[in-house]
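1. Would you be able to build a 3D model of this:
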Amino acid sequence: MVKHMTMTHFKPRLIVFDLDGTLVDSSPDIAIAINQMLSELNQATYSEQEIKQWLGFGATKLINCALTGELEPKIEPANLRQAMRLYFNFYSANICVNSQLYAGAKEGLEQLKLAGIKLACVTNKPALLTLPLLTEIGIKDYFQFIASGDTFQRMKPDPLPLLEAAKAIAVDPEQALMVGDSINDIQAGKNAGFKTAIVPYGYIGKYSIDELGADYQINTIEHLAKLVC
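-> Predicted structure coming up:
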């Protein structure tokens, strides 16, 4: 059973946030770009809700899922490279049209920053999409460290980007918290030796909150700030 976080449990010096599904609801713009890609390839399109279940695993898997209609594609589609080019073109041109910060996200980041807690953003989104989204939605400057899915050789659930964040900010993993919405976030945090917190919204996929095995559950980022500041 996931514990609701309380002030007595843990006081992190570093908090690492996932991006899509944790800070930003980007699924509307992603779904539009995926369906534009599929239409260009003369393939069937999907609802935003269907596309949401494929989010959080990086762009390559997202596009694989869209091309095959499978959550765990067994064969790489022959037109994957063409599809990726189309998707990046469509999405990068409209990266923050319908995307929105989740309630309390910016307020929480502001409170955490003012309290002197170091903040990082680690996402599986490619860098060419991560930085424009963070900039356009107005939260890039809150982070002392940003890592995308292609920043290092491995991405979440591998612990490497989280450990690099802790190293860059000179914080021991035991003093860090990973906040996310998916199995990749929680596994990455645990693999890195971080405490982990799950938000009850976002792109949780096929899992229940309890199945993800996070140490804590928070309601919003602003809620987190009130607990640890």
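2. only C-alpha atoms for contact and neighbour calcs from this point on.
-> OK.
3. Can you tell me how far the residue in the chain sticking out farthest from the centre is from Phe88?
-> Taking C-alpha atoms, centre = their mean, the residue of the chain most remote from its mean C-alpha position is Asn42, at 29.6 Å. Distance, Asn42 to Phe88, by C-alpha to C-alpha, to the nearest Å: 17 Å.
4. again, but for Leu14
-> Separation of Leu14 from Phe88 (C-alpha to C-alpha): 32 Å.
5. What's the local residue count around the residue lying closest to Ile146 once chain neighbours are set aside?
-> Closest residue to Ile146 apart from its sequence neighbours, by C-alpha to C-alpha, 6 or more residues apart in numbering: Cys121 at 4.8 Å. Cys121 has 25 neighbours, counted by other C-alpha atoms under 10 Å.
6. swap in Ala188?
-> So Ala188, with other C-alpha under 10 Å, has 23 neighbours.
7. try the one 5 residues further on
-> If you count neighbours by other C-alpha under 10 Å, Gly193 ends up with 19.
8. In this structure it contacts Glu174, no?
-> Yes. With contact defined as C-alpha atoms under 8 Å, Gly193 reaches Glu174; the gap is 6.1 Å.
9. Excluding residues flanking it in the chain, which one is nearest Leu134?
-> Nearest residue to Leu134 in three dimensions, chain neighbours excluded: Lys140, at 4.8 Å (C-alpha to C-alpha, 6+ apart).
10. So that neighbour is in contact with Ala120, correct?
-> No. Lys140 is not in contact with Ala120 according to C-alpha under 8 Å; the separation is 9.8 Å.
11. Proceed likewise with the subsequent sequence, for comparison:
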Amino acid sequence: MVSVWKNVQQNRPEILKAVLFDMDNTLFDFVAVKLIACREILSYLGGGDRNLKEDPAELFSYFLRGTYGFEDYENIKDYMQERKVFTEQAYLQCCEIYDREKLQNLELYPGVRDTLEELKKLGLRLAIITDSDRYHARARLMKVGLLDSFELLVSADMTGTKKPDPAHFLFALDILGLKPEESLVVGDSIKRDMAPARRLGLKTAYASYGDWRPTEETEQCFDFQLKTFQDLIGYIGTLNGMLCSDRYIKKNQIDP
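-> Predicted coordinates for the structure are as follows:
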């Protein structure tokens, strides 16, 4: 049995041709590594003060304020200054710890690598659309061994803006030469990924397994919910009118 079995509808105009992935918390748990980085910063700053070591969530909360970007070092500086532990040397060391620990502790969600390989076998074009800058995005993808898995990377420094601004999605569609209905967006944020993509007419798969935020929207503004990354295979098979793999056929007890 071949690994891909196509089922009619060859002339279907809206057949899926590309998948645009958010990166952080969609491919890997980025909040987890940020908390590890915050813990290591507090351990460095705390010395004999156990209070600084006990709650990395307190430092992490500074990144959530919206005063600066989610990855901006100024959040660390504010924390240090408000607790009167700021020195230029210590600040630079904390920034180094922050970047090092985030990168070293990155691990893919289960099934990501195999699923991406299967999508490529189906002839789908794969891209990353991230609010990270290009340097850090490439470093993270290299760390988890996925840098060569995507033909396009769209980052915040390339578009000059961040999601939910539509620029990331439009940039990717333009470079790939595709229509919105020919593409699927996969992301963990309803507000920043699902809602803007759907408004543009792209198909949407909500990676709820990676959404660490409180509920952002009351309405279901996505087409499909992924409870695991591997769920993507079955959904794309449904979209394209095909059964994507022996595994999918067996799982759903379908006789080809």
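12. counterpart of the residue nearest to Leu134 of structure 1 in structure 2?
-> Here Lys140 of structure 1 is matched to Leu147 in structure 2, going by TM-score structural alignment.
13. Lys17 of structure 2 versus its match, what's the distance?
-> With distances taken as C-alpha to C-alpha, Leu147 of structure 2 is found 20 Å from Lys17 of structure 2.
14. about what we covered before: which one's more surrounded, Leu14 and Phe88 of structure 1?
-> More crowded of Leu14 of structure 1 and Phe88, by other C-alpha under 10 Å: Leu14, with 25 against 20.
15. Look up how far Val228 of structure 1 lies from the more buried one.
-> Using C-alpha to C-alpha, Leu14 of structure 1 is found at 11 Å from Val228 of structure 1.
16. now swap in Arg154 of structure 1 and tell me
-> In this view, Arg154 of structure 1 and Val228 of structure 1 are 30 Å apart by C-alpha to C-alpha.
17. In terms of neighbours, single out the busier of those two.
-> Val228 (19 against 13).
18. State the distance from that one to Pro12 of structure 1.
-> From Val228 of structure 1 to Pro12 of structure 1 the distance is 7 Å (C-alpha to C-alpha).
19. Asp210 of structure 1 too?
-> Relative to Pro12 of structure 1, Asp210 of structure 1 is positioned 22 Å away (C-alpha to C-alpha).
20. What are the boundaries of the helices in the stretch 1-150 of structure 2?
-> Along the stretch 1-150 of structure 2, counting by DSSP state H, counting those that start in this stretch, helices occupy 30-46, 50-54, 56-63, 74-82, 88-104, 112-121, 134-143.
21. Can you tell me what sits against the last one?
-> Yep, that's helix 134-143 of structure 2 we're talking about. Leu103, Gln104, Leu106, Thr130, Leu147, Leu153, Val154, Ser155, Ala156, Asp157, Met158 (C-alpha atoms under 8 Å, 6 or more residues apart in numbering).
22. Please pick the buried ones from those residues.
-> Buried by 16 or more other C-alpha atoms under 10 Å: Leu103, Leu106, Thr130, Leu147, Leu153, Val154, Ser155, Ala156, out of those.
23. Pro185 of structure 1 matches what in structure 2?
-> You called it Pro, but residue 185 of structure 1 is Asp. By TM-score structural alignment, Asp185 of structure 1 lines up with Asp193.
24. so how far is the first residue of stretch 16-36 of structure 1 from its last?
-> 32 Å.
25. what do you get for stretch 154-170 of structure 2?
-> Termini of stretch 154-170 of structure 2 sit 10 Å apart (C-alpha to C-alpha).
26. Any idea how many residues pack against the counterpart of Ala137 of structure 2 in structure 1?
-> Superposed on structure 1 with TM-score structural alignment, Ala137 of structure 2 falls opposite Thr130. Taking other C-alpha under 10 Å as the neighbour definition, Thr130 of structure 1 ends up with a count of 23.
27. burial measure for the spatially closest residue to Ile117 of structure 1 that is not a sequence neighbour, as a count.
-> Spatial nearest neighbour of Ile117 of structure 1, excluding adjacent residues (C-alpha to C-alpha, 6+ apart): Arg13 at 5.3 Å. Residues lying near Arg13 of structure 1 (other C-alpha under 10 Å) number 20.
28. Arg13 of structure 1 contacts Ala176, correct?
-> Yes. Between Arg13 of structure 1 and Ala176 a contact is recorded at 6.0 Å, counting by C-alpha under 8 Å.
29. show me what contacts Tyr235 of structure 2?
-> The contact partners of Tyr235 of structure 2, taken as C-alpha under 8 Å, 6+ apart, are Phe224.
30. Kindly state which residue of structure 1 is aligned to it.
-> With TM-score structural alignment as the criterion, the equivalent of Tyr235 of structure 2 in structure 1 is Leu227.
31. so which strand or helix has that match?
-> Here Leu227 of structure 1 sits within helix 221-228, counting by DSSP states H and E.
32. between that helix and helix 105-114, how many degrees?
-> 30 degrees (axes from the mean of the first three to the mean of the last three C-alpha atoms, to 10 degrees).
33. residues in contact with Tyr62 of structure 2?
-> Asn75, Ile76, Asp78, Tyr79.
34. How many residues are close by the second one?
-> Read that as Ile76 of structure 2. 22.
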